[in-house]
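J.: Predicted model and sequence follow; I will ask about them next.
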Amino acid sequence: MKNKTFNIIIIVLSAVIFMSFAISTKGLGHLIGQLKNLNYFWILLSSLLMVTYWIADSIILNIFAKSLSVKQTLWESFKMTMIGQFFNSITPFYSGGQPAQVYFMMKRDINCGVASSILAMKLVVYQGVLAIYSIIIVILKFTFFKNNMSNFFCLAVLGLIINAGVILFLVLASINKRVTKGILTFILTILSKIRIVKNVNKVLLRVEEELDNFHKNSVLIIRNFGTLIWVSLFTAIQLTAYFVIPYFIYRSFNMNSADFFNMVAVGTFLNMIVTIIPLPGASGGSEGGFYMLFGMFFRRYYIVSAIIIWRIITYYFCIAFGSIFTIVEKNSGTISEVA
């Protein structure tokens, strides 16, 4: 509860600081004037792209659930997606969504190991597709990045390395339990020495049980090549929808001279950078990154308004709509222990 409260304070404080900066820079009247003159057709399309992102995520969850013979409707998968979006948005490194989703599935009589396997495999595919997506973009747009964003390239590479590390560890867990257990034992031993973990043996027994379940279920999924193809396709759609949003926001300011693919490439680049920011929703870093990277496309007096719209659609919508689903589930006794 203390961590949750602290994270929410960080989010609110970041929003207040940014809005204060936006108002002090151009004035409240100027900001309101810009928002009134927007082409709201493009804002609507931007919002629909965010909904597309959520729906694609729900479909991916549903495909993985069915591959392990879990009875879960698409609507239930959508609710779990929105709960995950909420908890991801209020925790550092987007780390809170999966524990909440596991608990949500367990309340529906889904085995913890099966639920963990579904979400872990989804994470592997997501990170894998994201890494491939990012590498392709960097290769295709290498000259553009070199000429315009060379100072940020190291941060983007660090983000890719972190994603690759997550993928490698989860893949290792799916194919070699012994090595994975050895790595986790080493980490837990260090954590116990610095008094972060108290009962190492108890934790190890639980980890070993979860590894067995994860290994067994991940093998079933990996053998189903068709499932991997489908979820990879929907993940690519999901990512593309997210990365196109800044371009649609750009068009809402009645501008059209920027290259569509360059803006999508910059959106991908920005995503690689904010991955390494250890704050809820990458607060502060996301806004600053957007300001510096997309400033080459937006006219300078529009960029602050563009950031506000982008963060509302891609971040605060996740908190707002996700909180509704979380409150409903909490009242029905589903997520109360996680919250």
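T.: That came in fine, so what should we check first?
J.: alpha carbons only for contacts and neighbour counts from here, please
T.: Will do.
J.: Y250 reaches G295, doesn't it?
T.: No - using CA atoms under 8 Å as the test, Y250 is too far from G295 to be in contact (10.8 Å).
J.: neighbour count winner among those two?
T.: Y250 (26 against 16; other CA atoms under 10 Å).
J.: Can you classify the nearest residue to that one once chain neighbours are set aside as helix, strand or coil?
T.: Leaving aside its sequence neighbours, Y250 sits nearest to F298 (CA to CA, 6 or more residues apart in numbering; 6.9 Å). Put simply, F298 is coil when judged by DSSP: H, G, I helix; E, B strand; the rest coil.
J.: And the residue nearest the centre of the chain?
T.: Residue closest to the average C-alpha location in the chain (CA atoms, centre = their mean): Y94, at 6.0 Å.
J.: quick one, what contacts that one?
T.: Contacts for Y94 (CA atoms under 8 Å, 6 or more residues apart in numbering) come out as F87, N88, P280, G281.
J.: gap between it and M80?
T.: Separation of Y94 from M80 (CA to CA, to the nearest Å): 15 Å.
J.: Measure how buried the residue nearest to Y250 is and give me the count.
T.: Using other CA under 10 Å, F298 has 21 other residues around it.
J.: Would you agree it is in contact with R251?
T.: No - applying CA under 8 Å, one finds F298 not in contact with R251, separated by 9.8 Å.
J.: contacts for the strand or helix carrying G159?
T.: Using DSSP states H and E, G159 falls within helix 153-175. Residues from elsewhere that reach helix 153-175, judged by CA under 8 Å, 6+ apart: 120-121, 123-124, 127-128, 131, 145, 179-180, 211, 214-216, 218-219, 269-270, 272-276.
J.: Just to be sure, the residue nearest to the centre of the chain is in a helix?
T.: No - counting by three-state DSSP, one finds Y94 to be coil, located in no helix.
J.: From F104, how far off is it?
T.: For Y94, the distance to F104 - CA to CA - is 17 Å.
J.: Excluding chain neighbours, what is closest to I23?
T.: In this structure, I23 finds its nearest non-sequential neighbour in L31, 7.1 Å apart by CA to CA, 6+ apart.
J.: Would you confirm that that neighbour belongs to a helix?
T.: Yes - the assignment for L31 by three-state DSSP puts it in a helix.
J.: now it: how far from T314?
T.: For L31, the distance to T314 - CA to CA - is 20 Å.
J.: Please apply the same query to I59.
T.: 19 Å.
J.: take the one below as the second:
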Amino acid sequence: MSVKKSFSIFVIIVVLSIVGVLFCSIDASTFAMLGDANPSLLACAAALVVLMWFLDAFKFMTLARAAGEKLSLRCTLSVVWINYFGSAITPMQSGGGPFQVYLLYRNGVSVGKSVAITLVRTLQVLFLLAMVVPFSMIAEPDLLQKYSYLRWYACYVVIFIGGCAFLLVVSIVRPRWIKRWVNAVLVWVNKIGFLKSKYLLRAARWINHEITSYNDNIKLFTSTGKGWFALSALLAAAHLVTYMSVMPCLILAAGFKVNYLQCLLAESLLLFMLYFIPTPGASGAAEGGAVAVFGLFVPWSVAGVMAVTWRLLSEYTGIAIGTFIVVRMLGWGGADKVLSDENNKIEKGGCGE
């Protein structure tokens, strides 16, 4: 499927979701409640979005320094915004990586280091989200006691991230184990017919090469780039807290009280879930999930409007800027090539830098 078509599907789903959300939530009391919104706090929410873009850019810059590379702020902001676009057009927000790698490569960073930088950035976000969950569960148990389904989902998140953390440590300390496990999975997939025998050896070679390359580049962060890596982790935490503060800021702007930690817990569960939604950019689920989260803290009649406002500030603005960058820099055809080159590399078992 072409990038332009994927983007069109994303826009269609988003528009339908917004119409559905507003249609199901707005009533006569909505506009009366929103009429008392605090413009200063709304401006604060918008300022938080701008701040999180810069924090994300600084995080990229420090990760690059940890890998022995230097990036300018202007270049890195483009990397941040183009990630919004790539994530919006692909299932499970997986398309941001190839576009980020492309821009980093254009700015002199090798493919291996670019992949390591983008991978570590994503892992930092996931692990920080996972840390928010148990902390919030301990600090503010009332929300989980009130909504039992949140408690079970929170436990699932903690277990899932624990498994990912184990695999991450093993991939660094014992990469051979990962190779054996992956090869065993490939053989099993071949036996049940999901992978043709003629592609089995290619896939195994490509994966083994990528694991070796990943391991070599990840070691840069834990050896010569320790200080920069530690700084990137601090910036990642600041970026995530800033991002997650937009929602409670909007609730306060609408004149409602909110328990900050409870809001962070509910929001972290939503954000984690969105990584695994198969629609482009998690569209549809993101809007509906945002309404559900806002509905925990505000009347239903304003939850829909606030959810749309939150998505507009925190995501749609970044996607719009990222789309402008892609169309101006690559065109729709060039964007197709970026994604198709990544897919062809996997299918052919390519190992080139």
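T.: Structure's in. What do you need? Just so you know, these numbers come straight off a predicted model, no measurement behind them.
J.: Quick TM-score on the pair, please.
T.: The TM-score (TM-score structural alignment, normalised by the length of structure 1) is 0.86; 336 aligned residues with a CA RMSD of 2.9 Å.
J.: More neighbours: L31 and T314 of structure 1, which one.
T.: Using other CA under 10 Å as the criterion, L31 of structure 1 and T314 rank with T314 on top: 20 against 17.
J.: Can you classify the more buried one by secondary structure?
T.: Under three-state DSSP, T314 of structure 1 comes out as helix.
J.: coming back round to it: can you pull the contacts of the residue nearest to I23 of structure 1?
T.: Each residue near L31 of structure 1 by CA under 8 Å, 6+ apart is listed here: A22, I23, S305.
J.: Over to V264 of structure 1?
T.: With contacts defined as CA under 8 Å, 6+ apart, V264 of structure 1 is in contact with T240, F243, V244, P246, Y247.
J.: how close does V157 of structure 2 get to L126 of structure 2?
T.: With distances taken as CA to CA, V157 of structure 2 is found 10 Å from L126 of structure 2.
J.: now swap in T323 of structure 2 and tell me
T.: Using CA to CA, we find T323 of structure 2 at a distance of 25 Å from L126 of structure 2.
J.: quick one, which of these two is more surrounded?
T.: T323 (22 against 18).
J.: The more buried one against V79, yeah?
T.: No - look at T323 of structure 2 against V79 with CA under 8 Å: they stay out of range, at 11.9 Å.
J.: is it fair to say A46 of structure 2 lies in a helix?
T.: Yes - counting by three-state DSSP, A46 of structure 2 is found in a helix.
J.: That one and L271 of structure 2, how far apart?
T.: Using CA to CA, A46 of structure 2 is found at 19 Å from L271 of structure 2.
J.: Over to T317 of structure 2?
T.: Distance, T317 of structure 2 to L271 of structure 2, by CA to CA: 18 Å.
J.: hang on, the earlier thing: just the buried subset of the contacts of helix 153-175 of structure 1, please.
T.: Buried subset of those (neighbour count, 16 or more other CA atoms under 10 Å): 120-121, 123-124, 127-128, 131, 145, 180, 211, 214-216, 218, 269-270, 272-276.
J.: From these, which land in helices?
T.: Mapping those onto helices (DSSP state H) picks out 120-121, 123-124, 127-128, 131, 145, 180, 211, 214-216, 218, 269-270, 272-274.
J.: And H209 of structure 2, what's its match in structure 1?
T.: Following TM-score structural alignment, the counterpart assigned to H209 of structure 2 within structure 1 is E209.
J.: Can you report how many residues lie near its match?
T.: By the criterion of other CA under 10 Å, E209 of structure 1 has 12 neighbours.
J.: For my notes, confirm it occurs in a helix.
T.: Yes - per three-state DSSP, E209 of structure 1 lies within a helix segment.
J.: Distance check, M247 of structure 2 against V308 of structure 2.
T.: Noted for M247 of structure 2: a distance of 11 Å to V308 of structure 2, by CA to CA.
J.: So between the two, which is more surrounded?
T.: Shown here are M247 of structure 2 and V308; by other CA under 10 Å, M247 has more neighbours (27 against 23).
J.: Can you name the helix or strand that the more buried one falls in?
T.: Here M247 of structure 2 is assigned to helix 226-253, by DSSP H and E.
J.: after superposition, how close is that helix to structure 1?
T.: Here the mean offset of helix 226-253 of structure 2 against structure 1 after fitting is 1.4 Å, by mean CA distance after the TM-score superposition for structure 1.
J.: same question, stretch 40-55 of structure 2
T.: Mean deviation for stretch 40-55 of structure 2: 1.9 Å (mean CA distance after the TM-score superposition for structure 1).
J.: what about L233 of structure 1, how many residues close to it?
T.: Summarising burial for L233 of structure 1: neighbours were counted as other CA under 10 Å, giving 14.
J.: Kindly state which residue of structure 2 is aligned to it.
T.: The pairwise alignment with structure 2 assigns L233 of structure 1 to L234, based on TM-score structural alignment.
J.: got it, and S77 of structure 1?
T.: S77 of structure 1 maps onto T76 in structure 2, with residues paired by TM-score structural alignment.
J.: so the residue nearest to its match when sequence neighbours are not counted is in which element?
T.: Residue nearest to T76 of structure 2 in three dimensions, not counting chain neighbours: A57, with 5.3 Å by CA to CA, 6+ apart. Here A57 of structure 2, judged by DSSP H and E, is contained in helix 39-66.
J.: hey, what's in contact with both of V157 and L126 of structure 2?
T.: By CA under 8 Å, 6+ apart, the residues touching both V157 of structure 2 and L126 are F272.
J.: Give me the number of neighbouring residues for K257 of structure 2.
T.: K257 of structure 2: 12 neighbours (other CA under 10 Å).
J.: Helices along the stretch 251-353 of structure 2, start to end?
T.: Under the criterion DSSP state H, counting those that start in this stretch, the stretch 251-353 of structure 2 carries helices at the ranges 260-274, 285-294, 300-311, 317-329, 331-348.
J.: post-alignment, the second one versus structure 1, mean distance?
T.: Okay, so that is helix 285-294 of structure 2. Mean for helix 285-294 of structure 2 is 2.8 Å (mean CA distance after the TM-score superposition for structure 1).
J.: Check which helices and strands that helix sits against.
T.: Here helix 285-294 of structure 2 touches helix 3-25, helix 260-274, helix 300-311, going by 3 or more CA pairs under 8 Å, 6 or more residues apart in numbering; DSSP states H and E.
J.: And stretch 67-77 of structure 1, end to end?
T.: Termini of stretch 67-77 of structure 1 sit 14 Å apart (CA to CA).
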